[in-house]
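S.K.: starting from these lines, generate the structure:
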Amino acid sequence: MHLKGNELGIVVSHRKPPTHLSFIFQLNDDIDVKVGEFVEVPIGKYVLVGRIVLITAYNEYLENPEFIRDHMQRGLSISARFPIDIGRWRAAKVEIIAMFSGDRIHPPNIPPEPGEMVYRAGTEVLRKLLGIREDGLFLGTMYGNSDLKVKINPESLVRLHFAVFGTTGSGKSYTVGVLVEELLEKNFPVVIIDPHGEYFTFREKNDDMSAVAKLSLLGLTTRGYPTQIFYPSYGGSGNLSLNFSQLNTDAIAEMANLTPVMRDLLYLAMRNLRDSGIKKITPDLLLSTVNEIASKWGFYKKTTLTLSRNISLLKELGIFGTGFDPKEIVKPGQLTIIDLSGDIEEHIRRIFVGAILQELFNARKKNLIPSLLVIVEESHRFAPQEEDTYSKTVMRKIAREGRKFGIGLGVVSQRIVGLDKDVISQCGTKFILRIDTKTDLDYLRPYLEISSEEDARRIPYLPTGVAMITGRATRYPILINVRPRKSKHGGSFI
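M.R.: This is a model prediction of the structure:
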């Protein structure tokens, strides 16, 4: 029921008549609305719901350029001679996105009549419209409507993958932290690929007093979360090794920096070993097989020597061992961090990521571990658009097939133009924070789905900690104020 006095304005037709897709309404003088807000218009048994996409201010006394120029040339004050306050009025353009009939949602197909009253959309209408559910992930409150808690479906987020994009300092990693907290509280296992070592503080309570006070207003309290951290074995340190026999030819070739001819020789040697039924392949066994195959197929001695030397150098890195047990990595309600912030060569770092993701994918396919979410920070480094890397191959595979096997992928990046398009396109939900570079925005535009051009234009001006959610998690794009974290944040605070 819409009470008298809650009206925002009235539907008008003097500039452009209403259609089933959009309309313009004139705002009441004492009303404050913002672009992006949702409104509703009751018409018969239906309620039209739309979003404000444009607000325009007018003044009938200031529409004539000659009138204004005459007063300026004569040094006369227009406001002193005419009641320009009375001549002011504002209009808002609304794009209609749905119609409600009881609890049923219909596509828009009826225009509002001129003269109909426009109201700010009610909380219950917004919940139904956006698919907000009480048992969802509480990410924050709607921007401009702090009474509406945004709680999204965890299944649609994880199973259909997601991306978090934003420039440095926009609140990108903080948003990821809130997402992870919510999933952990629902006993969901999460693995984070962490190139900067900024997520280790999850086991600690948030001790920022401002955040603690804001949490209290939301009915929340601080806490830490079960967290384990693995560091790659490299140069004699670390607690996470790779099992050489579990690496495929592409991984070894990339790690050893091989030429195409060397790759051919390596492929033949690896195929020979696997066809022989050998399951445990070691660098030494591979070296002896390389020499046999090179002699059999007539490879140049220089090719054989260089390949053998490069494989021998891999042994000295200290990255190989018994490998890891996916069951130790993935546990319900636990955060596992793969900390890659150490002094590791970038191509070795990529191999670690690819090998870990591949093992988790294989284990999930065999149902050896529970359904999980893998978040890859700095994802443009591991799935670069312009390079073919082992890690990108595996990330693409998870993005395409993970839904079938219960492994979700979250990609996080501030350099969107460098991230593989195939990976981006598979992310069903995008969290967009402030992005102020035109190249990144242009690169992202095709993936904003039903977001309007007006939404895209607002992205460079989003305040820190404000995120646009677009895609499968919400039926329509919305802006949210990301809630404070319960655990301590390892980066900059929002």
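S.K.: for the rest of this, base every contact and every neighbour count on C-alpha atoms.
M.R.: OK.
S.K.: list the contacts for the residue nearest to residue 314 when sequence neighbours are not counted?
M.R.: Spatial nearest neighbour of residue 314, excluding adjacent residues (Cα to Cα, 6 or more residues apart in numbering): residue 256 at 6.8 Å. Residue 256 is in contact with 310-311, 314, counting by Cα atoms under 8 Å, 6 or more residues apart in numbering.
S.K.: let's compare: structure for the following, please.
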Amino acid sequence: MQVVGVTTQQEVYIVSRDRKFRINEILVVEDAQLDYPRGEVVESMSYNRLIPMGLDKSLVDAQVIQTLEQIGYDIESDEINLAKLRLYEEAPHPVRTGCAVRLPKFEEVRSLLVKSSPEEGMLLGEIRGTESMGATISPDLKDQVMIMEQGQLRPQWGVPFIFDIKTMQQYPHIGVFGGSGSGKSFGLRVMLEELMKLRIPTMVFDPHFEMDFSERTPGMEDKGIQFTDCYTAVQIGRDVGISFSDLSTRDVTELLGAAGSQLSDAMVNVIQMLHRKRDSFISFSDRVSNLVQALEEGKQGLDRQLQNPELTPTDVQRIHDLKKLLNQFGTLPPSSVKGVHWRLQRLEKAGLFQQDIRAIERGLEQGKLVVVQGSTWVLQVFATYVIGSLYRKRREYKDARMNGEEGRFFPPFVVVTDEAHNFAPKALDSPAKSILKEIAQEGRKYGVFLVLATQRPTLLDETITAQLNTKFVFRTVRGTDIATLREETDLTPEEGKRLPYLRSGDTFVSSAVFGRTIFIRVRCAYTRSPHLSNPFDELKQFAEAQDDKVVSCLLEALPVFETDLVPTVTLVNRECGLSWDVTRLKQELERLARDGKLKKHETPFAVRYDRR
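M.R.: Sure, this is the predicted structure:
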């Protein structure tokens, strides 16, 4: 292998007659004057002049061909392997043309590839293009990960990719981007497993109910740690919720603003007028509900009700209370009061006020991964409250320490969410957007970090996207998303062209820690999602199980005659938990006969179904 063509301080072309170049592999240029610069293959091809196919406009130009002829290559008959090598560091002057190129030993490039030890960092995968260094990798980095290739597990061949979690203090926040089926959710699962391994407090918002870590991946049962005690799953309305009495008037305003479209100034005024310190949900909701009724009845309507001689003392007292409310708040717009009342009822029906967040606080204090589950809308509303509440706890502790005071310790933590563009959309207001923007800009100082995953980076708020110092870019097809990622990362034009064709699980890592983009394959996760089964296999299994159950039930009644199906359908419905009618049973008997599970006999009098 040797350098050919015109060279620059950043890129050189290299050629080989026998060896094909692998994309992303690392090579050393033996130019002693430049202290043997190292580079990465960013583009490669094989060329034969007899079958050019218009490729002269790519890597091969007239200057490269002229150089090849001068150093002895037979352009007319040889297959020539060419590659573009991008140097890791800009050279002070161009590389010498004609100098040799070789594969490196691991120790020559260790500082470029490894920034932490497997015990202290996140083992996320294998660096592509480092397979040639497998024999020289140091023992502490061998056999650290298992890789899934074409549905089969294989051992580690190259250098493991270890993300140094401690560098998030300097380069905070992680973005995970990729289209459907790109391996984005799989990569997010691997990250969460590593956070659990390191016992870093983490809160995950799970709208798809897929973040379960109890089921092991086949073939990985003896790998990694047991995650059962490392995480806890809580469901909004059942296990966690919002303690209304702890909310300030500002918190209530933000919460009700998250329950629907943006609050009007009149609705904000209603909340500020009606909410009192330490109000419970019942006391505040009753006050709003009673005011709605008082405004609808009006002073004259309430006075007419008092003239009713059949009123009980309780009814009289209630009407006087409504009149008192009307006198105190009668100037508030009825439509705004009704709007606040509607939002309160919507949040109550979602179960938000039935619990508190102590289960989440306890999990984070124990260094666990806390999975918060619920529908997307409820998660957005709840995230507004819980992220803000826990962030303030951490911030108050750090501020107290800075002032020399003893505050109550609350641990640093990581906030993780999939479908992040729903939580912080660009150019639109959303419940959790303001608190996520605040953490994106200031969370580093207090030890609160974000891991945001989305299929549509273009739809994610630009302020937040700009603060994601490490980005994992999986397969992306949409041109607008690729353009956004090109703007936000150091992906080269060649890497941008490869994005639509990446295999599931392959990803570019653009990290300020490494100072460049690294191409990796995410390791096989130790656990698997409960949604991993194929829905068509599920359909087939259900149909077969139901057929077996029906046939087993019919065995008691066989033979069955077409003229006597009423008692048979009653038996089938009772034993199998179905709600068939006679027509449906007739259709199913015909199908079971066609499938060979029953035998159909046609007689002059009636059709009979019997055993095979």
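S.K.: make a PyMOL selection of whichever of the contacts of residue 256 of structure 1 turn out to be buried.
M.R.: PyMOL command restricting the contacts of residue 256 of structure 1 to the buried ones, with burial defined by 16 or more other Cα atoms under 10 Å:
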select buried, resi 311+314
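S.K.: now, among the contacts of residue 256 of structure 1, which is nearest to residue 190 of structure 1?
M.R.: residue 314 (30.3 Å; Cα to Cα).
S.K.: for residue 448 of structure 1, which non-adjacent residue is spatially closest?
M.R.: Counting by Cα to Cα, 6+ apart, the residue nearest residue 448 of structure 1 is residue 470, at 6.8 Å.
S.K.: so of the contacts of residue 256 of structure 1, which ones are in helices?
M.R.: 310-311, 314 (DSSP state H).
S.K.: for the alignment partner in structure 1 of residue 103 of structure 2, which non-adjacent residue is spatially closest?
M.R.: Mapped onto structure 1 by TM-score structural alignment, residue 103 of structure 2 lines up with residue 120. Counting by Cα to Cα, 6+ apart, residue 39 is the residue found nearest to residue 120 of structure 1 once chain neighbours are left out, at 4.5 Å.
S.K.: try residue 66 of structure 2
M.R.: residue 5 (7.9 Å).
S.K.: which residues does that neighbour contact?
M.R.: With contact set as Cα under 8 Å, 6+ apart, residue 5 of structure 2 has these partners: 12-13, 63-67, 97.
S.K.: drop anything exposed from those residues.
M.R.: 12-13, 64-65, 67, 97.
S.K.: neighbours around residue 434 of structure 2, how many?
M.R.: Using other Cα atoms under 10 Å, residue 434 of structure 2 has 15 other residues around it.
S.K.: in what helix or strand does it lie?
M.R.: Using DSSP states H and E, residue 434 of structure 2 falls within helix 433-446.
S.K.: same thing with residue 9 of structure 1?
M.R.: strand 7-12.
S.K.: what does residue 340 of structure 2 give?
M.R.: helix 334-349.
S.K.: so what touches that helix?
M.R.: 256, 259-260, 266-267, 270-271, 285, 288-289, 291-292, 295-296, 353.
S.K.: chain center to the helix ranked longest in structure 1, what's the gap?
M.R.: As assigned by DSSP H, the longest helix anywhere in structure 1 is helix 346-365. Distance, stretch centre to chain centre, for helix 346-365 of structure 1: 21 Å (Cα atoms, centre = their mean, to the nearest Å).
S.K.: ranges for the helices of the stretch 351-494 of structure 1?
M.R.: Using DSSP state H, counting those that start in this stretch, the helices of the stretch 351-494 of structure 1 run over 379-382, 390-405, 421-425, 438-444, 453-458.
S.K.: centre of the chain to the longest one, how far?
M.R.: This means helix 390-405 of structure 1. 16 Å.
S.K.: packing partners of it?
M.R.: Contacts defined by 3 or more Cα pairs under 8 Å, 6 or more residues apart in numbering; DSSP states H and E place helix 390-405 of structure 1 against helix 249-256, helix 346-365, strand 407-413, helix 421-425.
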